[in-house]
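Asker: Build the 3D model from these lines:
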Amino acid sequence: MRLDKFLKVSRIIKRRAIAKKIADQGRIMINDKVAKSSSDVRVGDVLTIEFGNKTEKVQVNQLVETTKKDEAAGMYEILEESYAEDFGKE
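Answerer: Okay, here's the model as predicted:
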């Protein structure tokens, strides 16, 4: 399954166009390699996604073409979440 489609179907990112834009900016990695929106995602892959000041690492558990909102969370497992430090705070 394409990376941008997985991110949309799993509801990690709400719109496929946004998922494509983020991937094409080099802010998503699959198994520690920079990924493009057309990269293939397989079960067991680890995705690292940079959102603004938050970085999320998730593992792909299953791939389905369509899903309901309450079933989407089963497609992945969050391994790690980290937030960038606020350098301007004192």
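Asker: going forward, measure contacts and count neighbours with C-alpha atoms only.
Answerer: Will do.
Asker: now the strands for this structure?
Answerer: Counting by DSSP state E, one finds strands in the chain at the ranges 28-30, 33-34, 46-51, 54-60, 76-83.
Asker: tell me the most buried of the ones you listed?
Answerer: Among these, the stretch with the highest mean neighbour count (mean count of other Cα atoms under 10 Å) is strand 28-30, at a mean of 22.
Asker: what does it contact?
Answerer: With contact meaning Cα atoms under 8 Å, 6 or more residues apart in numbering, strand 28-30 is reached by 22, 34, 35, 36, 41, 45, 46, 47, 48, 49, 50.
Asker: Which one of the residues you listed is nearest to residue 15?
Answerer: Each of the contacts of strand 28-30 was checked against residue 15 using Cα to Cα; the closest is residue 22, at 10.9 Å.
Asker: next up, for comparison:
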Amino acid sequence: MRLDKFLKVSRLIKRRTLAKEVSDQGRITVNGTVAKASSTVKEGDELAIRFGQKRITAKVEKLQDSSKKEDAAGMFTIIKEEKLSEE
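Answerer: Okay, here's the model as predicted:
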């Protein structure tokens, strides 16, 4: 599944266009490698997403083409959430 679609369906990022913009800016890594919106995501992959002054690391648990709001949280597990220092 494409990275931008996974981020939207899992509701880590609300809109697919926003997910594409964030990944094109180099703010998302998959298993430690900077990822583009078209990168393929598999179960077990580790995503690190930088939102402003916060970085979220999540593990992909399952892939679905669509999901209800209640089911979306089961698509990933938050491993850690850290605040980045201002430089």
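Asker: TM-score for the pair, please.
Answerer: The TM-score (TM-score structural alignment, normalised by the length of the second structure) is 0.97; 87 aligned residues with a Cα RMSD of 0.9 Å.
Asker: Of all the strands of the first structure, which one is nearest residue 11 of the first structure?
Answerer: Ranking these by their distance to residue 11 of the first structure (criterion: Cα to Cα) puts strand 76-83 first, at 10.0 Å.
Asker: re earlier: make JSON lines out of the strands of the first structure and add distance to residue 68 of the first structure.
Answerer: As requested, the strands of the first structure are arranged in JSON lines below (distance: least, Cα to Cα, whole Å):
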{"stretch": "strand 28-30", "distance to residue 68 of the first structure": "24"}
{"stretch": "strand 33-34", "distance to residue 68 of the first structure": "29"}
{"stretch": "strand 46-51", "distance to residue 68 of the first structure": "22"}
{"stretch": "strand 54-60", "distance to residue 68 of the first structure": "17"}
{"stretch": "strand 76-83", "distance to residue 68 of the first structure": "14"}
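Asker: nearest to residue 1 of the first structure, of those?
Answerer: Checking those against residue 1 of the first structure by Cα to Cα gives strand 54-60 as the closest, at 11.2 Å.
Asker: Could you name the helices and strands sitting against that closest one?
Answerer: Using 3 or more Cα pairs under 8 Å, 6 or more residues apart in numbering; DSSP states H and E as the contact criterion, the secondary-structure elements in contact with strand 54-60 of the first structure are strand 46-51, strand 76-83.
Asker: With that, I have no additional questions.
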